[in-house]
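Trainee: starting from these lines, generate the structure:
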Amino acid sequence: MIRFTPPHLPVRRALALATLATLATLAGLAQAAKKPRPPTGSWDAASATATASYNLQPLATDDTVNPMRGYHLWQNQALVPVPNGMQDSFRRYYWSELETSPGVYNFALILGDIQKAREAGRKFAFRLRNMAGYEDENRLYTPAYMVGNPLCLSGCGFWLDHDPANPEKTFIPDWNDPHVIARSRELLKALKAELDRNGVTNSIAWIDVGMLGQYGEWAMKSSVYTSAPAAITPVTLANKREYAKMHFEVFPAQQHVMFVPYSNEDALTYGLLEQTITAKPVGLRVDCLSRDGYFRQWSDRPSHWVPFENQWKKAPFIAEFCPFQTLDPLNNPATARVQAATYHISTIGNGNFQLHKPDAERWGDLTPQEQEDLRMLGREAGYRYGVERTVVGVSNGVLNFSATVRNDGNAPTYEPWSVRVELVNSAGALSWTGLLGGFNLNALSGAGASQMAQASFTLPALAAGSYKLRVIARDTRPSTTASPARPPLKWVNQGIAGDGFTVMTLVRR
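Mentor: Model (predicted):
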């Protein structure tokens, strides 16, 4: 018979302690199974904590290209040399090009231009218009079926002989006629449906609110109506609002801009301050940058400009030139620079000066100072974001990261960007990304305004090797083949290349 005897007290205590330790270990393992396991191996940095400050490029040599700033392609023109290209393009279309008979639309022109823009890495902006200027060409910009249409109260408009010495005439639409307004709205609705059908609506950078006035720019000479039939009068304030409203209702998610003549004060009040249709604040549009005295319509009425003077902080101010000739002492690139700085203009159409000359001569015929003013205008307009300072700490597989970003431009960005921290492997492939929350680049209005954000990240268990740690700003909008997202924002730091700003190298062992 084998007899078991109880162990001595110290032995029993040891067994009890061992049992408790085992139970604790099992409990710990069970608890660990509920949490993500920490990465095996280790991450090393050049130092446990690294603080660095960086230089931004001088304005005088900064040719960084980003969306909705500097120059954009204007009517397929790029008269000012832009070494690194442009990320937006703009065109305008006549109603008669898009609708040939009631409800028969052909948007091949617009779709083709969007496709060209996409292939060049750009987004696209446009305006629709119902007439040109007063060229007396006997040419219709309103569809032919509208002229004398019995559904209109007074023939939908009238022919104007603007120049008695020239027998040709210009058709002036009746902007107040309900049928003209209704068909204008149907044109916008048909265009929106076609863009949606082709999946390219998100390729739109902005829409000029048009369809009204010469060139769709919301201006008409008052003298026009001295020759009009008695029933046709200048457009009413209520109908001006209606033309703006139809754009907003058909394209509620797009960025809109409205023309700024003082005569549009009521429509601007509606579009910028009162309407609640659009998802984005409506911006401003000027068609006569460089014309001396053009802004006096507002600067001479400062109290009237006050409601709109800070709209640039939340929506873009977009411009194109009025035609100017070389050696003009008043209407010139230097005047344009002052206007752009004063009113915080972000992007300018790259054309529409030195008219009546071949494109190849328009730039070369300018004086060296005029050329330099135009180059500087492109550098000064819009935002200039750079990484000013970073602090990096790596310990036990945890990355502590902070960055300070500064805007040295004259305006903010108006598109959505997320600032991220990323690891890129030795082959250049993105291996990991983390959101650096707390940044709002849209709130950095320029003039050196800065913002700092920080976050902690548990680094992933990647393969052993060296990884570049970078800070990058990415477009947050969905990307599709038909409507790709913007490329990453380019910082204006000195000595950087590529999409992201490399801060340091981390090593995974």
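
Trainee: could you use CA atoms for every contact and neighbour count after this?
Mentor: Fine.

Trainee: for residue 131, which non-adjacent residue is closest in space?
Mentor: residue 141 (5.0 Å; CA to CA, 6 or more residues apart in numbering).

Trainee: let's see this one next, to set against the first:
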Amino acid sequence: LYSGGLTNIVLPTAAALGTAGMGELAATNTCHDRQALFFRVRRVPLSQPLDTDGDGLDDVFELRHQPTFNPLDPSDGTQFIAAYHPTEILDGDPLSPVINADIGPFSKAGANTFPIGESGKTIQHPLRFKRVVWSLLETSQGVYDFSQFDSELAIARSATGLVWWAVYNMKGAGANSGTWVPPYLAVAPYGQMVNGTWLPDFENAFFKARFAALIQAISNRYAHDPRVYAFDMRAWGPYGENNTWRGPNNNLPPYSVSDQTKRFYIDLYRSAFPRQQLFVMIDDLYTVNYILNLSSTAQPKPIGLRADSWGNSSLDSYPAQFAAAYPASSALLNDRWKVAPVGGEPWGVGGTTASLFLAQMSRHHAALMANGNLGSPSDWSSSDQAAFRAAFATVGYRFAISEVTAPRSVRAGGGLRLTVSWLNRGVTPSYRPWRVEWRLYDWKGTLTWSAPSATDLHAVLPSTTALTVTDTYALPAIAAGCYTLRLAVVDPEGTIGPMALAAYGRVPDGSYNLNTNGGAVWIDVLPYSPARRSESATERLTHHENSSHKNSWAALLDARKAEGLHPD
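Mentor: Next comes the predicted model:
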């Protein structure tokens, strides 16, 4: 309801939720010194509420939580609000890097070649990469042995971790590399032995059918296990890296793979592992262009990119090479890190420059990086080792909280507004659908209330500018008392533990205290009081017009004493 003069009916005067029958709007806030007063009624959809008093709480929320809130009182949204600033864990701190199973440096075959984090400290990452050759998985036609995968999965379960797998059907292109296909396929016409290396015929219909049967068998056994996080889409060329390299001194004869066959292998993996994070090797430009242009309907989870040449200058020249072949898709390639992870492993000793490896982490937004191919620490100088440690600490996201605001006091059954300001100090967003939760713990440490935040961490891109999210809730009628406010970032599937943030204050259940240096934030919950016409002393204070009382914590304590409540 608006009031005013005949040509200026703009002052909000009353508000009420609509009813099925006769409703009433009572003008109580006219503030007009005139004899003639005119009124205007406006109907507003519940799904598109206004914030008439501009206090950050929409009118529908405030109407549903009267008398604690009033849609025409701007002061009730800011009463007794305090700001807190959690202490951030910076790079180089003893707790750096921040380790999470879905991001960062990961173990290649369980090895930790280099310490990651502070010098001399080794951290076992909970993501394990395992590659298994086809001949070990299929001992004879249609007979499978998945014991290696089972073993890795058991380790992941015991460590609350994840696995990333790959299947190889060809070894390297050098001489005497042997064969990685089952014996029944290591005969003509399914390929040829050249200088001691088996070169499969990747176009052969039977070869393709048997590889498809293998991938489907793996899918049937593991695709529904949430710990199987990722799968490489390896299918042709040396090490399945989607290239036709002939090896040193052209050890292998020229060979090619048709575009139709390239699509066949990609679509095979897409069909077999719809819930896993898939990665395609970037070597073949056609294949990369194909996956970049898949619609979100055809591929709901965007396919990630993998390069095994990090630390080498060839990786920096790749975007220009791709743009020359597929200019219309160049922007899709450059922005791929925003929707899907980019990762891989270093080129290796002799092809990796440590300082370049470090620079490429942020330049190409590395999300996952294997710690293999680097030999031993003695192969590198102390400055190179420091660069590797810094690079592994840089990989992936790194979420910090710059500020939290919360009321010092709320009433059980009333409204609760909380804000959190997020910073991403890393180089990628989060690609997993993490859920941010607010939690209240009673004086015994028992979780009493929790609710999801509207925060979407995938939208928190690397930036020096914080993204602030405001959440409003109707607090249930919990017992009065002093509660600790914490925040947790949890895996909706419950597969892995709560996310590690770049913040002090983590407690055993994975949630975080939100004050400086890991200290607690306390909220005083007042007794539940059903809506009534008479206001309590605390509510009178909340709606008091005297500005000297509006932000007075001492005045709130006096009000609690007037109600016969303990001020603590």
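
Trainee: TM-score for these two?
Mentor: Once superposed, the chains reach a TM-score of 0.78 (TM-score structural alignment, normalised by the length of structure 1), with 431 aligned residues with a CA RMSD of 2.8 Å.

Trainee: before we move on, the earlier item: helix/strand/coil for the equivalent of the residue nearest to residue 131 of structure 1 over in structure 2?
Mentor: Under the alignment by TM-score structural alignment, residue 141 of structure 1 pairs with residue 180 in structure 2. Classification of residue 180 of structure 2 using DSSP: H, G, I helix; E, B strand; the rest coil returns coil.

Trainee: correct me, but residue 65 of structure 1 touches residue 121?
Mentor: No. Between residue 65 of structure 1 and residue 121 there is no contact under CA atoms under 8 Å: 11.9 Å.

Trainee: so between those two, which is more surrounded?
Mentor: In this view residue 65 of structure 1 and residue 121 are compared by other CA atoms under 10 Å, and residue 65 has more residues nearby, 22 against 16.

Trainee: please enumerate the shared neighbours of residue 65 and residue 121 of structure 1.
Mentor: Shared contacts of residue 65 of structure 1 and residue 121, defined by CA atoms under 8 Å, 6 or more residues apart in numbering, are found at residue 87.

Trainee: so what touches the longest helix along structure 1?
Mentor: If you go by DSSP state H, structure 1 has its longest helix at helix 9-33. For helix 9-33 of structure 1, contacts defined as CA under 8 Å, 6+ apart pick out no residues.

Trainee: can you name the next helix or strand after that helix?
Mentor: Using DSSP states H and E, the next helix or strand after helix 9-33 of structure 1 towards the C-terminus is strand 43-44.

Trainee: what range in structure 2 does that following strand sit on?
Mentor: Counting by TM-score structural alignment, strand 43-44 of structure 1 sits on no residues of structure 2.

Trainee: mind giving me the packing neighbours of that strand?
Mentor: Judged by 3 or more CA pairs under 8 Å, 6 or more residues apart in numbering; DSSP states H and E, strand 43-44 of structure 1 is in contact with strand 385-395, strand 501-508.

Trainee: could you measure from residue 168 of structure 2 over to residue 67 of structure 2?
Mentor: 67 Å (CA to CA, to the nearest Å).

Trainee: ugh, wrong one, residue 394 of structure 2
Mentor: The gap separating residue 394 of structure 2 from residue 67 of structure 2 is 50 Å, by CA to CA.

Trainee: likewise residue 419 of structure 2?
Mentor: 22 Å.

Trainee: quick check: longest helix of structure 2.
Mentor: Longest helix in structure 2, counting by DSSP H: helix 205-222.

Trainee: check the fit of that helix onto structure 1 and give the mean distance.
Mentor: Superposed on structure 1, helix 205-222 of structure 2 shows a mean distance to its aligned partners of 0.9 Å (mean CA distance after the TM-score superposition for structure 1).

Trainee: which residues does that helix contact?
Mentor: Helix 205-222 of structure 2 has contacts (CA under 8 Å, 6+ apart) with 138, 185, 190, 201, 202, 228, 268, 269, 272, 273.

Trainee: stretch 487-506 of structure 2: end-to-end distance?
Mentor: First-to-last residue span, stretch 487-506 of structure 2, CA to CA: 9 Å.

Trainee: swap in stretch 281-296 of structure 1?
Mentor: End-to-end span of stretch 281-296 of structure 1 (CA to CA): 25 Å.

Trainee: three-state assignment of residue 224 of structure 2?
Mentor: Assignment for residue 224 of structure 2 (three-state DSSP): coil.

Trainee: burial of it, as a residue count?
Mentor: Using other CA under 10 Å: residue 224 of structure 2 sits among 13 other residues.
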